[in-house]
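Asks: missing the sequence, but the structure's below:
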């Protein structure tokens, strides 16, 4: 990376608001455990899951492992959570490696992908799930560093990872990106975050067009309000947490293990005729997607 690149890379905002948060400290704990026995739908596959230390990423890693995949857990700095996810994957009989690093840095992405290939020999599935959000009531309160950091973490990282993984993806591979209901509804307090989610949806559709001819499918999942460390660690003001998710038609927040099956469907051959699409596990919110 050049000196100019280094100057343009914004450091993680961990010290500002304790992001992205530890699941080990969260109460009540999110439900990540798969609900059903596996059926080898991902047997012999290798999956890279970003943000897999906690929340939706952990639930995806656990479910993919139950279905037979080996898992590369990419995460920022929550080593205790990542170790827990690694033990969950291994408890399902699959292999796992945990790789820390800031995915907003293209060199970290390149090095992480190389570690996966060195360990497992291939990559079949890339789940771009890592992200961050910071609430601001006034658009003028969004600092330049925050704006750059949110885009860097949420969408730049996806470009960097796809660029690094592309030589290893082949016919039958799948890429799944995490967008959000905020892309469709908007969010008055998450202006920069919802903007990145709009970019992710456009990236998903465009990348699908770019890769579908090579037999690589690209889809996305747009969760609604899901109980993960992202919410109490910066996603929602403390006074609003008690009502988190109550505005959905189902009247409650979702759990990570209610979202993970959407990722599994898009990763396996059940969705072999789908690309450029978005699934919406969001508690019944009607969106034009």
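Replies: Everything's here; your move. Treat the numbers as computed from the prediction; the structure is a model and nothing was measured.

Asks: going forward, measure contacts and count neighbours with C-alpha atoms only.
Replies: Fine.

Asks: Spit out the contact partners of the spatially most central residue of the chain.
Replies: Nearest to the geometric centre of the chain sits residue 129, at 0.9 Å (CA atoms, centre = their mean). Going by CA atoms under 8 Å, 6 or more residues apart in numbering, residue 129 touches 49-52, 56-57, 177-178.

Asks: Output these as a markdown table; include the columns secondary structure.
Replies: Converted to a markdown table, the contacts of residue 129 look like this (DSSP: H, G, I helix; E, B strand; the rest coil):
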| residue | secondary structure |
| --- | --- |
| 49 | strand |
| 50 | strand |
| 51 | coil |
| 52 | coil |
| 56 | helix |
| 57 | helix |
| 177 | strand |
| 178 | strand |
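
Asks: Second structure follows, compare the two:
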């Protein structure tokens, strides 16, 4: 075993801050487990989520857990992850650190507690993490975030556009101008300008990975503005990939299905929460770690012949890419 892999595995045992999860948590990966419907004020806090999402343990065949096994795939890489304070973003930050990358994450100023928890999990005897408090909709936010990431990391090789906003509404008449603009500015405009400014610091072998959504493909009636923004991000991914291939920079996306994160109780009604697992073949919510592995694959050289593509960790929901 190479020294890099040995180091990655040593870090993995420490970075998660989690012990053996035990019998009581096996149900999180079982189709028979019912997540209790709950509500949170937007954007939601992971500390208040019940049960807590799983960020670094993958399911075994008997619905148990096994710690993610790193192989040093991102050794020496530098990654910026927007919305890295909780949910999928936190899981990506943890797995990237386990794989040897230094990371920077953005978070909304009122989510500092979640961001600090991510920092604690990543820093336990492992790599470097920088916290950047920023509302990505604010003027000049994208340029300022990129400058802070470059300053903190000394440059970067991976941009993960993950931060998102959603608020369920049953009819288009209920979507205010304020909500529509917040959705588009967070989910589509911010990734556009973050990518624009990031590309000045990226070179051959770099990657941009966008978090889109299964909603862009199935179009849930109550997720209209969110689906529009994520559909636009799919098109942005494909077009930017075609443009940047000449520079050796790959651009891909991940389209999660229903994943158990603070996003669910903050954006989705209790009634919808009860029905979401049934929309999947596996009949359950996915866990953040089950999505984060796709981000590792797309950032690593394992996916060297992929660009302009979308991966679909969605529990078996049928979509056409």
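Replies: Sure, I can see it. What you see is a predicted model, and the numbers here were worked out from it, not measured in a lab.

Asks: Give me the TM-score for this pair.
Replies: Once superposed, the chains reach a TM-score of 0.92 (TM-score structural alignment, normalised by the length of the first structure), with 272 aligned residues with a CA RMSD of 1.1 Å.

Asks: how about the contacts of residue 129 of the first structure, which pair is most distant?
Replies: 52 and 177 (13.2 Å; CA to CA).

Asks: Of the two, which one has the most company?
Replies: residue 52 (29 against 25; other CA atoms under 10 Å).

Asks: Could you find the counterpart of residue 91 of the first structure in the second structure?
Replies: Counting by TM-score structural alignment, residue 91 of the first structure lines up with residue 124 in the second structure.

Asks: Residue 262 of the second structure versus its match, what's the distance?
Replies: Distance, residue 124 of the second structure to residue 262 of the second structure, by CA to CA, to the nearest Å: 24 Å.

Asks: hang on, the earlier thing: and the residue nearest to the centre of the first structure, what's its match in the second structure?
Replies: Using TM-score structural alignment, residue 129 of the first structure lines up with residue 162 in the second structure.

Asks: Then residue 33 of the first structure?
Replies: Under TM-score structural alignment, residue 33 of the first structure pairs with residue 56 in the second structure.

Asks: Around its match, count how many other residues there are.
Replies: 27.

Asks: Surely it touches residue 65?
Replies: No. Between residue 56 of the second structure and residue 65 there is no contact under CA atoms under 8 Å: 9.4 Å.

Asks: how about the helices in the stretch 151-289 of the first structure?
Replies: With DSSP state H, counting those that start in this stretch as the criterion, the stretch 151-289 of the first structure has helices at 157-165, 181-185, 191-211, 256-267.

Asks: just checking, what packs against the longest one?
Replies: When contacts are defined as 3 or more CA pairs under 8 Å, 6 or more residues apart in numbering; DSSP states H and E, helix 191-211 of the first structure sits against helix 144-151, strand 174-178, helix 181-185, strand 217-221.

Asks: tell me the most buried of the ones you listed?
Replies: strand 217-221 (a mean of 27; mean count of other CA atoms under 10 Å).

Asks: so where is it in the second structure?
Replies: Counting by TM-score structural alignment, strand 217-221 of the first structure sits on residues 250-254 of the second structure.

Asks: mean shift of that stretch relative to the first structure?
Replies: In the superposition against the first structure, stretch 250-254 of the second structure averages 0.2 Å from its aligned positions (mean CA distance after the TM-score superposition for the first structure).

Asks: which outside residues touch that stretch?
Replies: With CA under 8 Å, 6+ apart, stretch 250-254 of the second structure has contacts from 205-213, 234, 237-238, 240-241, 244, 291, 294-295, 298, 306-313.

Asks: PyMOL command for the buried members of those?
Replies: Per 16 or more other CA atoms under 10 Å, the buried members of these correspond to this PyMOL selection:
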select buried, resi 206+207+208+209+210+211+212+213+234+237+238+240+241+244+291+294+295+298+307+308+309+310+311+312+313
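
Asks: coming back round to it: for the match of residue 91 of the first structure, which non-adjacent residue is closest in space?
Replies: Distances taken as CA to CA, 6 or more residues apart in numbering place residue 15 nearest to residue 124 of the second structure, at 4.9 Å, with adjacent residues excluded.

Asks: Once aligned, what mean separation remains between the helix or strand containing residue 98 of the first structure and the second structure?
Replies: For residue 98 of the first structure, the element it lies in under DSSP states H and E is strand 96-100. Superposed on the second structure, strand 96-100 of the first structure shows a mean distance of 0.6 Å to its aligned residues (mean CA distance after the TM-score superposition for the first structure).

Asks: what helices or strands is that strand leaning on?
Replies: Using 3+ CA pairs under 8 Å, 6+ apart as the test, strand 96-100 of the first structure ends up in contact with strand 70-75, helix 79-91.
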